[in-house]
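Q: just coords:
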């Protein structure tokens, strides 16, 4: 039996000796494993995603968690809830997976921003980049615990510090509970948590709370954003950004700060033109997101990039533009839009605040 499988047999510091009724109820829950996996799949996926920074890895880690739980279920003695037991297994599965692996960054975490948006862009496919996660795939009690800025900051922590911070600050476990899960002491847990907080503070991560719903002004902002891209109106796009807006787009290592730089980037490097770039609305990491499509030479629109937006009031403060088009399927976005598509034609569309202008007349007419 592995250390992970044996963990449930250790006396839980925050619970009494299990009663016969509680143990029977837990065994009944473990006996219906298909229902068990359905019940905890999404919240464990969120947990493994925070640890790994990858949707695909998180899915694999959750499956490994359930496999180990199934193998160890006969030894479960009810000294904690089944949920707590599963989180202990999942955490240790994640720690094993992270051994010897580099962190998953975003471009803004690699160095200083580029000064000139007109310069050549550099791709790096050797880096395992941080990925967004579809909101529909996870259960998140507090949306700020899954936002991209938080998950990206977590990747700068050593794996055990990362686990301690998530278990203490996100799941609200006691130091004793975390110590038992990680086979350490409460003093070591408190020390690791203090170091993790200092590291995140040093990276400028704020403790702001993400509002559960967009305001009417923010809804209008997103509609104008979709409309501006559909028309490739760079001035309109720039007008929607904050003065210190950030634009990053893995696998490109370049990243840019400020509306003027971002506008120049879109103007010089974006291949689309007028009515070439429709967007479909989705959500990622508790934030508004869009699948951006690009018109193809032979007709129709193909996936181009997945944008995850951070808003500051009624402006866009940060755009994470992911060029991994395999993400479209994970977000339930179609792999093609028909040539006659117009904003509003698809259930995931946002209708622009004003209709798109008529097509420009050919020169000479």
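A: Sure thing, it's come through. Only a predicted model underlies this, so the values are computations on that prediction, with no experimental measurement involved.

Q: okay, CA-based contacts and neighbour counts for the rest of this
A: Noted.

Q: count the neighbours of residue 312 for me.
A: 13 (other Cα atoms under 10 Å).

Q: all strands of the stretch 201-350 of the chain, in order?
A: For the stretch 201-350 of the chain, the strands defined by DSSP state E, counting those that start in this stretch occupy 241-248, 255-257, 279-284, 287-295, 301-312, 315-322.

Q: quick one: closest of those to residue 50.
A: strand 279-284 (13.3 Å; Cα to Cα).

Q: turn the strands of the stretch 201-350 of the chain into JSON lines, including distance to residue 222.
A: What follows is the strands of the stretch 201-350 of the chain, written out as JSON lines (distance: least, Cα to Cα, whole Å):
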{"stretch": "strand 241-248", "distance to residue 222": "11"}
{"stretch": "strand 255-257", "distance to residue 222": "20"}
{"stretch": "strand 279-284", "distance to residue 222": "9"}
{"stretch": "strand 287-295", "distance to residue 222": "8"}
{"stretch": "strand 301-312", "distance to residue 222": "9"}
{"stretch": "strand 315-322", "distance to residue 222": "9"}
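
Q: closest one to residue 33 among those strands?
A: Going by Cα to Cα, the one of the strands of the stretch 201-350 of the chain nearest residue 33 is strand 279-284, 28.8 Å.

Q: try this one side by side with the last:
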């Protein structure tokens, strides 16, 4: 099958969408598909030769669009024309479009697929709830309810947020994935005091870096003084300075911000972690949390986030309703050694369901839905 992944951002940019698309494309190529990635992200020369696993990467990145509004009419028209020129060279069997909240290339791909009859699956990797008017402007401006595409999101929570915007079209769930073998047993050792709380995240407003500082300070207030704690928040981003200031005002010198960590660094962190904290309410899935769960670490997250796709309360971790309850759940794991040990053991001996083979098969199933739908529409004309 000829599969084109259309994504606004891609390697060398690193984030949840970019990592997911790259690995899914590589797995599909290894399984015998002919895979191309179409993106706006330029190559800065940092990608090693052969790193794509044979996947063809076509980088549009036309400079004439640089000064135009992100979702402006002229920008969309230009990107639509470029995609059509590319498709004229040889159409794929299916377009797999990956969208966030603001994704001009994805928007152009939806337009092209709908107008030109290219079977397409759109996967939304963000929460389209609480984003103000943007999703509704896209609904009306791009005609999303009438688009000839199949819709999916990376978790049930994200799908429920997307559903009103694309109604009456149904929204499927196509979860993200990690490689279980890369993380299994990482957190197998029993640790000595102090208890180590770990978060791996971009330090941004959406990921709730500053509120995390307040949650951690509240944990320290709840947990008795004779239970020593330390916390590591690995990551970087525009909210780092504000988080440092808030931690300073709260006197939380037991929390460290070492900056971004590579994969080996994250493995080392998880090997020494007792609790993993994922504080974002609008987390559409939570790959870092899934890596922690696959490693064996108990996960604490908001009950409204996409982390609930793989964390059940009291089984894989604990879920909180709001920040005060999140702090209370973290503190509960800190003081209840038996509960923490039970969840840790469950996570160590119970493999995660969200692996790459499941993700590849899930995408393949929805490609078939998109192709069947497109064929049915053509027959009805």
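A: Everything's here; your move. Here the structure is a predicted model, which means the values were calculated and not measured.

Q: work out the TM-score between the chains.
A: The TM-score (TM-score structural alignment, normalised by the length of the first structure) is 0.25; 154 aligned residues with a Cα RMSD of 7.0 Å.

Q: biggest helix in the second structure, by residue count?
A: Taking DSSP state H as the assignment, the helix of the second structure that covers the most residues is helix 356-380.

Q: counting contacts, what elements does that helix pack onto?
A: helix 16-30, strand 94-99, strand 120-124, strand 150-153 (3 or more Cα pairs under 8 Å, 6 or more residues apart in numbering; DSSP states H and E).

Q: could I get the full set of strands for the stretch 251-381 of the second structure?
A: For the stretch 251-381 of the second structure, the strands defined by DSSP E, counting those that start in this stretch occupy 255-259, 275-277, 299-302, 317-320.

Q: got the ones you listed as TSV, with distance to residue 26 of the second structure and mean neighbour count columns?
A: TSV is the format used below for those (distance: least, Cα to Cα, whole Å; neighbours: other Cα atoms under 10 Å):
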stretch	distance to residue 26 of the second structure	mean neighbour count
strand 255-259	29	16
strand 275-277	29	28
strand 299-302	29	28
strand 317-320	31	24
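
Q: select, out of the helices and strands packed on helix 356-380 of the second structure, the one closest to residue 256 of the second structure.
A: Of all those, helix 16-30 comes closest under Cα to Cα, at 23.3 Å.

Q: what residues sit buried inside the closest one?
A: Across helix 16-30 of the second structure, burial judged by 16 or more other Cα atoms under 10 Å covers 17-29.

Q: so which of the residues you listed comes closest to residue 232 of the second structure?
A: For the buried residues of helix 16-30 of the second structure, the nearest to residue 232 of the second structure is residue 19 (22.9 Å; Cα to Cα).

Q: tell me how far that closest one lies from residue 182 of the second structure.
A: Per Cα to Cα, to the nearest Å, residue 19 of the second structure is found 15 Å from residue 182 of the second structure.

Q: next: residue 250 of the second structure.
A: 37 Å.

Q: then residue 341 of the second structure?
A: Counting by Cα to Cα - residue 341 of the second structure and residue 182 of the second structure are separated by 22 Å.

Q: more crowded one of the two?
A: residue 341 (16 against 13).

Q: contact partners for that one?
A: Contact criterion Cα atoms under 8 Å, 6 or more residues apart in numbering gives no residues in contact with residue 341 of the second structure.

Q: what about stretch 163-173 of the second structure, how long is it end to end?
A: 11 Å.

Q: same question for stretch 139-158 of the second structure.
A: Span of stretch 139-158 of the second structure from end to end, Cα to Cα: 16 Å.

Q: between the strands of the stretch 201-350 of the first structure, which one is nearest to residue 234 of the first structure?
A: strand 241-248 (11.2 Å).

Q: name the residues of that closest one that are buried.
A: Neighbour-count burial for strand 241-248 of the first structure [16+ other Cα under 10 Å]: 241-242, 245-248.
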